[in-house]
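**Student:** Next comes the sequence, and after it the predicted model I'd like to discuss.
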Amino acid sequence: MSSDFLPLETLSPIETLEIENGLSLVPRVKLNFTVHPSLPSSATKPIDEWKLKRSLIEFAKTSLSITIPADDLEIRRFKDVKKRKRDDPVAHGSLSIRDLGFLNSKKRNEEESEDLKILGKKFRDWRDTVVEKMDQMEVNLQGEKYRLSVAVPESDDFEGMKKLWEEFYAFANKGYVRGGKQEPDTIVMKGVPSRWVAEPRVSSKPSMLVTHTVFSTFGKIRNLNVTEDDDQDKDADENGGDIISGLHCKIVVQFEKHRDFYNALKVLCGRSLQKQGSRLKADYEVTWAKDGFFRNSRSQARENSRVPAAGRGQHYRNEAPRHEPHLSQFTADDTRRKRFKVRTHPTLFLAMLLVLQSKIS
């Protein structure tokens, strides 16, 4: 179901949004889970990921009436299971439910505005029901018992983030002021494939121009920053390998209006990024910035501009300026300079002549 040229306010949580550069935002429900041992023996034995996958897929089919492909289930074991305490988790992962069409019972042109509210509530209630059924459920893998802790990721919970920024700006004396009211306007996205916002046939690195074009879909942009992000999956596990630098990027975008920020964040929550012609779906992380990223960047730029050119060499770092070693004022060169200044200073020379004449007379 596509939503070409539809206002963001009218987009339902189960609709796909096509944006620039061949990219689409595809709806999905993502759940993070942690696997804890229920038996002492299970705490020290490596968990069988494939058996756990099959168990969760079967549970979704029988208890939730949904089909989850194996590729949408990710399970990772923690390192050094034998050194962990009995209650420590042995694995963690996530599952994505992408087929959400069953939640839509009416066509878009039938009482559209009312349907959006009803559908939004229906979507959230259904998601909460899935979490309730899966949280604390026990899984028996051929005698080894485990317990799951399941939750919606913070970056997928728009209502939760909205509540956080309302509390933050209600009690914090910082941030940007819009007409006497403090409101957020900056979004941070991590885990976006760099090549998807790169300039084709030019570079595989993320492009500021392409990124600006993509995010202009959501409104007028005030500031934008995009950098390579190599912090993905640094909590390595037994199956983890070396991180390939430059695969993902971090995008920070500030909008002119709070309304554009609001709509963009709402649309980005609970969706995956997909590139035309690619089967890969990127499950990025998105949140709102409360640290004044661009304000701090401007302050740092002004601070750097004050540093003399001689001090901005390759050894310069973003830290408090260090004092140069104190040089003695009694060096030979310094002494000669001072004597030279005294002898050639006309006022002092005239004063000395007057003193000598007074003594002679």
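**Tutor:** It's in.

**Student:** alpha carbons only for contacts and neighbour counts from here, please
**Tutor:** Noted.

**Student:** Give me the packing partners of the strand or helix carrying Leu265, helices and strands only.
**Tutor:** Secondary structure assignment for Leu265, by DSSP states H and E: helix 258-268. Identification of packing neighbours for helix 258-268 by 3 or more Cα pairs under 8 Å, 6 or more residues apart in numbering; DSSP states H and E yields strand 186-193, strand 285-288.

**Student:** Against that first model, consider the following:
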Amino acid sequence: MNNRPLNSLRPTETLELESGLSLVPRIKLLLTVHRADKSVNPFDEWKFKRSLIDYIKSSFFITVPEEDLVIRKFKDLNKRKREEPVARGRLFVHDLGFLSKVISETEDDVERADKKFLEWRRGFVVKLDGIELNLEGTKFKLNVAVPVSDDFEGMKKEWEEIIAFGARGYQRSGRMQPDTIVLKGMPSRWFAETRVSSKPSMLVTHTIVSAIGKIRNLHVAEDNSVGDDADEEDIVSGLHCKIVVRFEKHKDFYDALKILCGRSLQKQGSRLKADYDVTWDKDGFFLDARHQIEERKRMPARGMGERDDGYRQHSRVSQFSSEEGQKRFKE
């Protein structure tokens, strides 16, 4: 595991975690496709993918594998108005080696490296946004945006405005700084106890997450809503989990959120990368005791004793310090 301070990690570097997991840097963009002419010809997803991949390679000298570009047309195209989109998708750039020309490998100033990376990504988005691709005489226009989950500066501005104006129940005080992160779409098996269960374990989750900061509270549960940009066919019950982690200090929260933005979770020996959704908690999850009651209501119908034991275990584990969690896990 990497023991370097999180604030010394550049945007193109990988962070090693426990259990063979690592946070690998990547660029993710959300795509929306509109018709650019009056044609009503069918939209061919494969042809559009090939055309866009070729355009990126010729214009930016970036090779995007087919599996890193997802394009899905809307099922109700015959019911949509002409100005409405015909497809949406996601573009990933995982091999960021070409950015070594932009961000020097000897760059010690992390803030400067972050700034250069964001400037390059912003320029990349601007050049891609609005392009028109001609598919055998039919033109389609592409709109591109950075997902909210990858926009750390945008989230930072949001909580600063909330603190300043006292919205959403926050007081006008610099001391009321956020300290809780919400992660959705994490593979449940990667946070489960090996050969014990496929469901996420509080203890394993604590050990993994504590690598990015000291934890005050932790909550993990099944998640059937991967993200705002996910398609229904991407969501399979029980495969993903939602993790809510409250850090001891705002600085730990700040560094962790910054690292989680713009990265995917990868497991050693697997080619699969988890495209999770990360945000900061605006609603005071751990400050509102009602969430515990609601979670218990959603638990499967089991014996009262089993439910109570699980609830007590959740409460006990969520209060572990980082040191206690790692010690028990290693045992």
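**Tutor:** Ah, there it is. Here the structure is a predicted model, which means the values were calculated and not measured.

**Student:** Any idea what the TM-score comes out to?
**Tutor:** Aligned and superposed, the two chains score 0.83 in TM-score terms (TM-score structural alignment, normalised by the length of the second structure); 296 aligned residues with a Cα RMSD of 2.6 Å.

**Student:** so can I have TSV of the helices and strands packed on helix 258-268 of the first structure showing distance to Val152 of the first structure?
**Tutor:** Below are these laid out as TSV (distance: least, Cα to Cα, whole Å):
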stretch	distance to Val152 of the first structure
strand 186-193	17
strand 285-288	12
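
**Student:** I'd like to know which of these is closest to Ile19 of the first structure.
**Tutor:** strand 186-193 (14.4 Å; Cα to Cα).

**Student:** quick one: the closest one aligns where in the second structure?
**Tutor:** Mapped onto the second structure using TM-score structural alignment, strand 186-193 of the first structure spans residues 180-187.

**Student:** mean deviation of the matching stretch from the first structure?
**Tutor:** Superposed on the first structure, stretch 180-187 of the second structure shows a mean distance to its aligned partners of 0.7 Å (mean Cα distance after the TM-score superposition for the first structure).

**Student:** buried stuff in that stretch?
**Tutor:** Residues of stretch 180-187 of the second structure classed as buried: 180-187 (neighbour count, 16 or more other Cα atoms under 10 Å).

**Student:** Would you mind listing the outside residues contacting the helix holding Leu265 of the first structure?
**Tutor:** With Cα atoms under 8 Å, 6 or more residues apart in numbering as the test, helix 258-268 of the first structure has contacts from 8-9, 11, 13, 25, 158, 183-187, 218-220, 254-255, 286-288.

**Student:** now these: which count as buried?
**Tutor:** Buried among those (16+ other Cα under 10 Å): 8, 11, 13, 25, 158, 183-187, 218-219, 254-255, 286-288.

**Student:** Which residue numbers in the second structure does the helix holding Leu265 of the first structure align to?
**Tutor:** Counting by TM-score structural alignment, helix 258-268 of the first structure falls onto residues 250-260 of the second structure.

**Student:** what do you get for stretch 130-146 of the first structure?
**Tutor:** Using TM-score structural alignment, stretch 130-146 of the first structure pairs with 124-140 in the second structure.

**Student:** List the buried residues for the matching stretch?
**Tutor:** Neighbour-count burial for stretch 124-140 of the second structure flags 125, 128-130, 132-133, 138-140 (criterion: 16+ other Cα under 10 Å).

**Student:** From Val226 of the first structure, how far off is Arg302 of the first structure?
**Tutor:** Distance, Arg302 of the first structure to Val226 of the first structure, by Cα to Cα, to the nearest Å: 20 Å.

**Student:** Likewise for Asp4 of the first structure?
**Tutor:** From Asp4 of the first structure to Val226 of the first structure the distance is 26 Å (Cα to Cα).

**Student:** between these two, which one's more packed in?
**Tutor:** Val226 (22 against 10; other Cα atoms under 10 Å).

**Student:** dump the residue contacts of the more buried one.
**Tutor:** Going by Cα under 8 Å, 6+ apart, Val226 of the first structure touches 206-208, 211, 249-252.
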